[in-house]
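Undergrad: Pasting the sequence and the predicted coordinates here, then a few questions.
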Amino acid sequence: MAKAIDIKKEVVAEITDKLQRSAAAVVVDYRGLKVEEVTELRKQCREKGLEYKVYKNTLTRMAAENAGMNELVQELVGPNAIVFSYDDPVAAAKIASEFAKTHKNLELKAGIVEGVLYKEDKLTEFASIPSREELIAKLLGSFKAPLSNFAYLVKAIIDKKEAEGQA
């Protein structure tokens, strides 16, 4: 009996640590998904540096309280899995939302993004935000365009002057 309690304490400590370290933790209801579909979701999460875990609700509730995320406790009803994102606060919502579009049995329930609880509708909005890399690429592209245009203009002026000098 004491060994089982020790194991549960370790799991609660693990979940608490993950909740505290994560930039986002999205709770999904996976009821109705086939094993192959869950395996595919886990694979997609791994490829994006995310972690998909299923824990007992009672242990997750204790961990959420330990992590100071009491508002998450009421969302932990029924079969749940949690997608943890440690770097990108949008990535967990994005993966879960994209997967839910093609697999109707996956349901986004709620998520903690940088310490704030959001419901399904807000998580879907987060999923539409471009990733950090995409935003950086767009920013660099917007810096590059005027510089490129200026370089083309200078090159055209030089070419014109050279053509006039040869004529």
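TA: Nice, I can see it. Numbering: from 1, shown residues only.
Undergrad: For the rest of this, base every contact and every neighbour count on C-alpha atoms.
TA: Fine.
Undergrad: Quick check: closest non-adjacent residue to E51.
TA: Leaving aside its chain neighbours, E51 sits nearest to F84 (5.0 Å; criterion: C-alpha to C-alpha, 6 or more residues apart in numbering).
Undergrad: Now do the same contact list for the one you found.
TA: By C-alpha atoms under 8 Å, 6 or more residues apart in numbering, F84 lies in contact with 18-19, 22-26, 50-52, 92.
Undergrad: Closest one of these to T60?
TA: Taking C-alpha to C-alpha as the measure, T60 lies nearest L19 of the contacts of F84, at 9.6 Å.
Undergrad: What is the burial count for that closest one?
TA: L19: 25 surrounding residues under other C-alpha atoms under 10 Å.
Undergrad: and the helix or strand that contains it, what does it pack onto?
TA: Element membership for L19, per DSSP states H and E: helix 2-21. The helices and strands touching helix 2-21, judged by 3 or more C-alpha pairs under 8 Å, 6 or more residues apart in numbering; DSSP states H and E, are helix 57-66.
Undergrad: also this one, for the comparison:
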Amino acid sequence: MAKPEKVSAVAELKEQFENSGSALITEYRGLSVPQITQLRKDLGDSASYTVAKNTLVKRAADEANVEGLDELLSGPTAIAFVTGEVVEAAKALKNFAKDNKELVIKGGIMDGTPVSVAEIEKIADLESREVLLSKMAGALKGGQSKAAGLFNAP
């Protein structure tokens, strides 16, 4: 890769780090192009899936002041830059990895904090934000209904 191409690739990766709340690091060794295309579809609008050279990712992460990625950047690396819901992206990666053993989730960064594979799997097991909010609203409404019933009791 020529020097100007590397500079623009680093700038693009830096912008993705800055514009995403989270970055989930994977190893894609053994995946075919159609499989990676399917993974990108599965991620949908919640994340973009980028294959990049480790040295360029390290430079971009340093420029974007992202720490904790160095130990994750070995072997063929691809990054899911999460711009939407982290839960949706983590679920998509976990489900895809379940069906395609070649995809290995290595870890990531969420809100500037390094996260392990176990933490990503816990996040993937959570329900979506909308479901959690509706459960919380239901719990709050249920408590208010009980209180109103007590106040109206003879």
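TA: Looks like it arrived, so ask away. Please read these numbers as outputs of a predicted model, since none were measured by experiment.
Undergrad: E133 of the first structure and A64 of the first structure: what is the separation?
TA: As judged by C-alpha to C-alpha, to the nearest Å, E133 of the first structure and A64 of the first structure stand 30 Å apart.
Undergrad: Same check on M1 of the first structure?
TA: Relative to A64 of the first structure, M1 of the first structure is positioned 24 Å away (C-alpha to C-alpha).
Undergrad: now K56 of the first structure
TA: Distance, K56 of the first structure to A64 of the first structure, by C-alpha to C-alpha: 12 Å.
Undergrad: for Q74 of the first structure, same thing?
TA: For Q74 of the first structure relative to A64 of the first structure (C-alpha to C-alpha), the value is 10 Å.
Undergrad: V12 of the first structure too?
TA: In terms of C-alpha to C-alpha, V12 of the first structure sits 9 Å off from A64 of the first structure.
Undergrad: Check the burial of L59 of the first structure by counting its neighbours.
TA: Neighbour count for L59 of the first structure, taken as other C-alpha under 10 Å: 17.
Undergrad: Quick check: it touching A13?
TA: No: between L59 of the first structure and A13 there is no contact under C-alpha atoms under 8 Å: 9.3 Å.
Undergrad: If you count surrounding residues, which of K56 and A64 of the first structure has more?
TA: Shown here are K56 of the first structure and A64; by other C-alpha under 10 Å, A64 has more neighbours (22 against 15).
Undergrad: Now do the strands in the second structure.
TA: Ranges of strands within the second structure are 22-27, 47-52, 77-82, 104-110, 113-115, based on DSSP state E.
Undergrad: Could you give the residue range in the first structure aligned to the second one?
TA: This points to strand 47-52 of the second structure. Aligned by TM-score structural alignment, strand 47-52 of the second structure falls on residues 50-55 of the first structure.
Undergrad: quick one, what contacts the residue nearest the centre of the first structure?
TA: In the first structure, the centroid-proximal residue (C-alpha atoms, centre = their mean) is A91; its distance is 1.8 Å. Residues in contact with A91 of the first structure, defined by C-alpha under 8 Å, 6+ apart, are 48, 50, 85, 127, 131.
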